[in-house]
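>>> Just a sequence and a predicted model for now, questions to come.
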Amino acid sequence: MNDKYYKALELEKIIDILKEKVSSELGLSMVEKINPFSDFEQVKTALQETTEAQSILIKRGHVPIQELHDIIDKVKRADIGATLDTKSLIKIAETMRVSRILSNLLSGEIKTETFGNAENAKTDETQLESYPIVQSLARSLYLHRDIEEAIFNAIIGEEEISDNASSELRNIRRKIVQKNQSIRSKLNSIISSTTYQKYLQEAIISMRGDRFVVPVKAEYRSMISGIIHDQSSSGATLFIEPMSIVEMNNDLRQLRLNEVEEIEKILSELSSRVGEVCRELISNQEILAKLDFIFAKGKLSIDMKAIEPNLNREQKFKIVNGRHPLIDKKSVIANTIYLGEDFSTLLITGPNTGGKTVTIKMVGIFALMTQCGLHIPADYGSNMCVYDNIFADIGDEQSIEQSLSTFSSHMTRIVNILDNVTENSLVIFDELGAGTDPEEGSALAISILENIRQVGASCIATTHYSELKKYALAKNDVENAAVEFDMDTLSPTYRLLIGVPGKSNAFEISKKLGLSDNVIEDAKNYLTGENIELEDVLQNVEKSRLKTEEELNKAEILRREAEFLKEKYDKMVEKFEGSKSKIMEDARSEAFSIIRQAKDTTEEMIKEIKKIEQEKSSKEKDRRLEDIRREIGQSMGHLQPSIESMVVPKFSQKEIKTLKPGQDVNIITLRQDGVVISADDNKKEAIVQVGIVKMTLPYKALNIVNKKEKQTVTKSTRKIMKSKSGKVKREVDLRGMNLEDAMMEVEKYLDDASMAGHEEITVIHGVGTGVLKKGINELLKKNPHVKSARPGEYGEGGAGVTIVKVK
């Protein structure tokens, strides 16, 4: 592909943005070499690389490619026997570490966690995803952890070797410290001596070169035996190394030389180990550069909110809601454009600054980005193809030196395009035929377009010429398009409309700006009848389009509302069905439990009755039978509905506004008549007497009835209410019972208390050993009648009682 056309499409600006995404010089060198592929499989692989990197970055958030260095020259020097410095070895070790981390991180399947929401409960799901290209590169990396650790253990800074680099270095440095201390101790004794203090300029220890000295007054030179190493600028002070420490300084110097020699030996050994794996490290460099480049493409894709376009082998593309990557995300207008399916040439017309050039540049840059393996900022559903060449004649390259006019410079590029275009090429023209006589320019433009069409190439062009609009209308393989213009605001909307030729808005704009009608009418007289007819047709088409678009928008709003209502209704139905199923299941489970319990109880009662039949005493027999009858009646308590469900209806009814004492009412749920004793119209409550029972009931639980309409109360209901309502106390005393008897007593009592409508009762179990209290509390946690239970407080019985709230 010819790169001289890339500048017109601004590919270099995309590459500059990509350069900012790399983490190393290695990746940067690959970005600088980027060039669009013209082979389908190469493009497909390059796009897949970017997709894998994008996916990994989204799932992991970050891939560590920092501290990656170009070490090829350094390892080649090590390979031929050179000793590397500490800085070079540190860079090599850091690069080895990056290789190891990336290999461990990327060579296997990537684990990702997702969160599902089922009935408001979060569930973690772990998924494994494979990335063939990235994983293959990561698995090809050579790992040298032993050399990496050896370098990091030996070198702790760019200029510092660790004591742990070797045992010999550790010993030498320990001796240096000891020798330093010995010399300083000796010199301290000299400078602190009263004999020598008067000869010294200052009582300090100094260094000259790598030897310890003391500052001596020049006039006392002969008083201190030693070697003069330096003097002050004034000559008043001499820096003398006393003879008593000369040998010690010599030993210290030798130790320092030994240290340097040992360090050289350590660096030489490390360099030799690096040289042994030179070829593997060079191979790693190529892989690491590729990975850095791939993840830079992934970062660019995320920043641009781009997608991988579907790639096809046909000469067609469809860009869905494409956004030019060099225009600010907040202001860019998305456009859908396609070519190659029903037509191979697209002519875009419209006013200046309407977005025509931006649109054709977007097509060109998307084609180049795709063939470079970069994602395009468009919506899913976009597809692109692979061209052998992408030609673009955009902008004015007028050359003063070559004495070329605007028209001439355009024609020079067009000639080159016509000489090299093939059936697999994409050609982009901006203002084709401009810069010369309109009549000749339009005829020439049609000829150029026809030539390209006959070759079979794809072509997009912008123009102002009406003749080209007619050409597009006449040719089956050529289509018109226009950029929309808002006549109310006299500004473009930057929306592309395919299938509609652009209308000239010069007269309308001039009229809105204040140009007189006479001038405009005179101008229309100079137009040919053909042009007037075309403009009228375009005007009618535009009106029809706007009306159709308005109707479509209304229809879309209604469709969305209908979908929303349907979705809401479906959720309600689904929720109802779910609740219904759960309630039915709970009811079945409870019924099964009740039946099983009743069966067990009945069997026990039958055994007891058979035993009583064998007894002789009629009085004792009658007493035991009465006890059993009472127990059966009490065990039926938990089968009865709650008082609330008996007295409060579950369906709406006509509201009672007022009641008076003496009125006859019907308790709806109990299906029993009663008489109003007193009523409170404000609270909507009444005290109703049913037989010997008085109940406070809400108005909504009652119906006013005439005496003749009184309904008959069922015998079973009357018996239940009679037997339970007045007899059940608000406490049960378990003291003196064993745990088994006490639990049976509490279960019976809770059934009665629930039937009697008690909201709170007291269970008296005493303190004792605590066994009875513990067992009763365990029972209360499981009993279906218990809403809550708490220990008694001061004044209620304290630790000897439990206060129970009944459902």
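Sure, I can see it.
>>> When you work out contacts or count neighbours from here on, use the C-alpha atoms and nothing else.
OK.
>>> got the buried residues for stretch 249-262?
249, 252-253, 255-256, 258-259, 262 (16 or more other Cα atoms under 10 Å).
>>> Reformat those into JSON lines and put secondary structure next to each item.
Listed next are the buried residues of stretch 249-262 as JSON lines, based on DSSP: H, G, I helix; E, B strand; the rest coil:
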{"residue": "N249", "secondary structure": "helix"}
{"residue": "L252", "secondary structure": "helix"}
{"residue": "R253", "secondary structure": "helix"}
{"residue": "L255", "secondary structure": "helix"}
{"residue": "R256", "secondary structure": "helix"}
{"residue": "N258", "secondary structure": "helix"}
{"residue": "E259", "secondary structure": "helix"}
{"residue": "E262", "secondary structure": "helix"}
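>>> State the number of residues packed around Y220.
The number of residues packed near Y220 is 14, by other Cα atoms under 10 Å.
>>> Please name the nearest non-neighbouring residue to it.
Once flanking residues are discounted, Y220 sits nearest to Y199: 5.8 Å by Cα to Cα, 6 or more residues apart in numbering.
>>> Structure two is appended below for comparative analysis:
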Amino acid sequence: MEQATYRTLEYDRIRAMLADCASSVLGKERAAAIAPSSDRAEVALRLAETSEAVRIAGFAAPPLGGIRDLRPMLKKVKLGAALTLDAFVDVRSFLYATRNVKEFFKALETDAPLLKEAAHGLELLGQLERSLDNAIDEHGELRDDASVELRRIRRERAAAEARIKDRISAILHAPEHQKHFQDAIVTIRDERYVLPVKAEYRRFFPGIVHDQSATGATLFIEPMAVVEAGNDVKQLTLAEQREIARILKSLSLQVQKEGATLTANADVLAQVDFAFAKARLAERMKATEPQLSDGRETKLLAARHPLIADENVVPIDIELGTRFSMLLITGPNTGGKTVSMKTLGLMVLMAQSGCFLPVAQGSQIAVYDDVYADIGDEQSIEQSLSTFSAHMTHIVAILQKAGPRDLVLVDELGAGTDPEEGAALAMAILERLLAIGAATVATTHYSELKTFAYTRDGIENACVEFEVKSLRPTYRLLIGIPGASNAFAISQRLGLADSIILRAKELIRADHAQFEHVVSDLEQQKRLYEQMNADIAERQRHAEALEKKVAAQQADLDKKKGDLIKKARQESAALVRRTRREAEDIIDQLKKQFDDQGIHARQAAMQEARRRLTEASEKARPGIVGQKHLGKKIDLKTLKPGDSVYLPKLDQKGTVLELHGKELEVQVGSLRTSVRAKDARFLGHAGAGGGETLMNGAKAPLGKAGGKHAWASAGNGGTGVYRQSGRGTTDLLGKTATARREIDIRGLMVDEAEGVLGKFIDDAQIAGLGEILVIHGKGTGALRKGVQAYLKHHASVLSYQFADQTDGGTGATVVQLK
């Protein structure tokens, strides 16, 4: 692109801002040299890289410190020169930075394929890094153990210096020499240890004079006693310097050997630093990532000129390349026309450089091959060119080079000459640019161009808003409405006589006045519609907020409903499990009694089972009156044989046969038993018809009729007493009497069949059956396999096999019970 365009749009200031955001010299150089690209794929890659850096910088700061510019050092070692210790410190810092950046991206969990791939290309030079660490300490000094020879030399030199200090100290503190010294201190001259001796006592101190004071009163003498030792120190110092030079040369050769790798690593670190510089610039500008349009569509929302302070900038919406490829902006001077045009041009340059834009989310921008700008007064005295000539020279050059994928920005088109000729020339130039197909933004004051835009497809009028009452521009860009000059209103507000303004209105052409009136009406309608749109948007936001609130409440209700259902299911499942466990305990106890323990043990077990089942039944039906409350306490004085009594423990009624003190012999069905009188309840005397006469005059329960509870009629106005029979005992006896040998489980699922079959086996055992027949059918065989797998592990099953053909063959299984 043209360098003149960069200067016109102040692109260099963006470069400077970007360089200021870089952390290293390498990053700053890359930022200062950045240039827009016209390749859409490359622009998309640049923006993607910036997007990754912005995403990473949002939660983690990359370790970019320590990146040094090694190019001068690499150039020196390439020529065979040895580097200094300071240079090696920079090289080591660079190696540390390389390792830190590589490890940072290796541990990074954020999706950043471009930057991760770049960091993956960093090559760690572990051998060189270890060599530098072994030779140079954290203060940048050469270590004593950088080599065996250096350690020996420094140790010997230290010992020689210590001997010198001891000898000089002895001379310095000798009592006979105290008056000979100017000061009782040891100093160094020409790297030799000397004493400050007064000049008049020179003869008392044989040795070498290395220096004297400015007045000549003090001589700095190296005593002969330490001269030889000083010579040794000097030789060791020279040896040390030679060994240091050898070590630095060796390290320099290692750096030279890795020169290509260091250069490649420097390029990668510069790329990473530059990417995060763009991220920092985006943060400073509060910028967002623009969408790249596939065609020529550009639509910037709330665009802010990046070089105008936040407190002064006015966001504008710019549209180009959608319904029109040319935008004609009109309006008064200092209204913001040029700033609007520069904002668009600078946004294009920034986007094509890979920078985020200070625009609202949802903005999109096209990629242009080139950007041409003719903005400002370029009058040249040296070239004898007027303002009009300078502009026209530049426009001629633009028309010769502009293509259909370029962006052309022209300020005050046709200005600086006769208005009619300038307007006609401007229309001709716009027609040419329209024919070329270049995206164009032009500013003008000519009313003829406003009409011209209405009569041509592909051109749209726009204006910068101006508040007539305050005589101030609002700097807002209004697309679709041409701007009025407002010359009369401005002049009147500034104090021009009304008579002059009235005369001016008489002189203006009628069509022009009508056009200005139409423009004014359009602007008013524009403001009205904007206000209406703002109200609608506010109502819409309110409605959306209410929808979100209702949705949240509904979600909360659904959650509470689900929690209640889940809790109820859990409680129900727990109740079922508890009931099953109790029933299984009862059945297990009953099974254990059906062995050779004897009839008494079985009866006791059955009585205990009846009691537990009765209690469970009463707990499950808390509102029903239990039968154990029937009758009243027995009075032995009135009790006679033949009277009816109720035995709660057996849950049966019986007839008194004999009385033996406090014990009764009672006939219960075919069973005769002895019970204590306190364990029985009196029902009625013998001879009462229609059942036993109760103490309250009611009839006792007559027993079960058809499996239902029966009622005795209540006499003497008494209330009937409901007697719940011993359901567990009745069921048990009923199962014994009506037990079946076979069960049909066809049509059930395996898990359903297991539950039904387990209960059937328990009932069969209680009834004393040794063999049962399970009819499961043939079908797919899934039910048969599931049933036989269940029988295989059942504790009460002795064996099982398929039934005979007469009993169903493979469609049924005969089970032998233990």
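Okay, I see it. Predicted model only: the values in this text are computed from it and were never measured.
>>> Any idea what the TM-score comes out to?
The TM-score (TM-score structural alignment, normalised by the length of structure 1) is 0.70; 621 aligned residues with a Cα RMSD of 3.3 Å.
>>> Mind jotting down where the strands sit in the stretch 501-650 of structure 2?
Counting by DSSP state E, counting those that start in this stretch, the stretch 501-650 of structure 2 has these strands, from start to end: 632-633, 644-647.
>>> right, I mislabeled it, should have said the stretch 251-400 of structure 1
Secondary structure of the stretch 251-400 of structure 1 (DSSP E, counting those that start in this stretch): strands at 310-312, 317-322, 335-339, 345-349, 383-385, 389-393.
>>> contacting residues for P196 of structure 2?
Shown in contact with P196 of structure 2 (Cα atoms under 8 Å, 6 or more residues apart in numbering): 181-187, 218-221.
>>> Is it within a helix or a strand, and which one?
Element membership of P196 of structure 2 [criterion: DSSP states H and E] is strand 192-198.
>>> Also I101 of structure 1?
For I101 of structure 1, the host element (DSSP H and E) is helix 86-106.
>>> Remind me what that helix packs against, helices and strands.
Contact here means 3 or more Cα pairs under 8 Å, 6 or more residues apart in numbering; DSSP states H and E; on that basis helix 86-106 of structure 1 packs against helix 132-139, helix 145-154, strand 155-157, helix 243-276.
>>> wait, which of the ones you listed is closest to H324 of structure 1?
helix 132-139 (28.8 Å; Cα to Cα).
>>> quick one: that closest one to chain centroid distance?
Computed by Cα atoms, centre = their mean, to the nearest Å, the chain-centroid distance of helix 132-139 of structure 1 equals 24 Å.
>>> before we move on, the earlier item: how about JSON lines for the strands of the stretch 251-400 of structure 1, with distance to A82 of structure 1 and mean neighbour count added?
Listed next are the strands of the stretch 251-400 of structure 1 as JSON lines, based on distance: least, Cα to Cα, whole Å; neighbours: other Cα atoms under 10 Å:
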{"stretch": "strand 310-312", "distance to A82 of structure 1": "51", "mean neighbour count": "16"}
{"stretch": "strand 317-322", "distance to A82 of structure 1": "55", "mean neighbour count": "21"}
{"stretch": "strand 335-339", "distance to A82 of structure 1": "60", "mean neighbour count": "19"}
{"stretch": "strand 345-349", "distance to A82 of structure 1": "64", "mean neighbour count": "28"}
{"stretch": "strand 383-385", "distance to A82 of structure 1": "52", "mean neighbour count": "22"}
{"stretch": "strand 389-393", "distance to A82 of structure 1": "49", "mean neighbour count": "25"}
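>>> quick one, which of these is nearest to A474 of structure 1?
strand 345-349 (12.6 Å).
>>> That closest one corresponds to what range in structure 2?
Counting by TM-score structural alignment, strand 345-349 of structure 1 pairs with residues 326-330 of structure 2.
>>> The strand holding P196 of structure 2 to helix 224-257, inter-axis angle?
Angle of strand 192-198 of structure 2 versus helix 224-257, following axes from the mean of the first three to the mean of the last three Cα atoms, to 10 degrees, is 140 degrees.
>>> Can you name the next helix or strand after strand 192-198 of structure 2?
Downstream of strand 192-198 of structure 2, the next assigned helix or strand under DSSP H and E is strand 207-212.
>>> May I see the contacts of P196 of structure 2 organised as JSON lines, with distance to L683 of structure 2 and neighbour count added?
Formatted as JSON lines, the contacts of P196 of structure 2 follow (distance: Cα to Cα, whole Å; neighbours: other Cα atoms under 10 Å):
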{"residue": "F181", "distance to L683 of structure 2": "141", "neighbour count": "18"}
{"residue": "Q182", "distance to L683 of structure 2": "140", "neighbour count": "16"}
{"residue": "D183", "distance to L683 of structure 2": "136", "neighbour count": "14"}
{"residue": "A184", "distance to L683 of structure 2": "134", "neighbour count": "16"}
{"residue": "I185", "distance to L683 of structure 2": "132", "neighbour count": "13"}
{"residue": "V186", "distance to L683 of structure 2": "133", "neighbour count": "14"}
{"residue": "T187", "distance to L683 of structure 2": "133", "neighbour count": "14"}
{"residue": "T218", "distance to L683 of structure 2": "144", "neighbour count": "21"}
{"residue": "L219", "distance to L683 of structure 2": "144", "neighbour count": "24"}
{"residue": "F220", "distance to L683 of structure 2": "141", "neighbour count": "26"}
{"residue": "I221", "distance to L683 of structure 2": "142", "neighbour count": "25"}
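>>> now the residues you listed as JSON lines including secondary structure and distance to V396 of structure 2?
Output for the contacts of P196 of structure 2, formatted as JSON lines (DSSP: H, G, I helix; E, B strand; the rest coil; distance: Cα to Cα, whole Å):
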{"residue": "F181", "secondary structure": "strand", "distance to V396 of structure 2": "91"}
{"residue": "Q182", "secondary structure": "coil", "distance to V396 of structure 2": "88"}
{"residue": "D183", "secondary structure": "coil", "distance to V396 of structure 2": "87"}
{"residue": "A184", "secondary structure": "coil", "distance to V396 of structure 2": "88"}
{"residue": "I185", "secondary structure": "coil", "distance to V396 of structure 2": "85"}
{"residue": "V186", "secondary structure": "coil", "distance to V396 of structure 2": "84"}
{"residue": "T187", "secondary structure": "strand", "distance to V396 of structure 2": "80"}
{"residue": "T218", "secondary structure": "strand", "distance to V396 of structure 2": "85"}
{"residue": "L219", "secondary structure": "strand", "distance to V396 of structure 2": "85"}
{"residue": "F220", "secondary structure": "strand", "distance to V396 of structure 2": "83"}
{"residue": "I221", "secondary structure": "strand", "distance to V396 of structure 2": "86"}
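>>> circling back to that earlier point, now, among the buried residues of stretch 249-262 of structure 1, which is nearest to S458 of structure 1?
For those, the closest approach to S458 of structure 1 (Cα to Cα) belongs to E262, at 71.4 Å.
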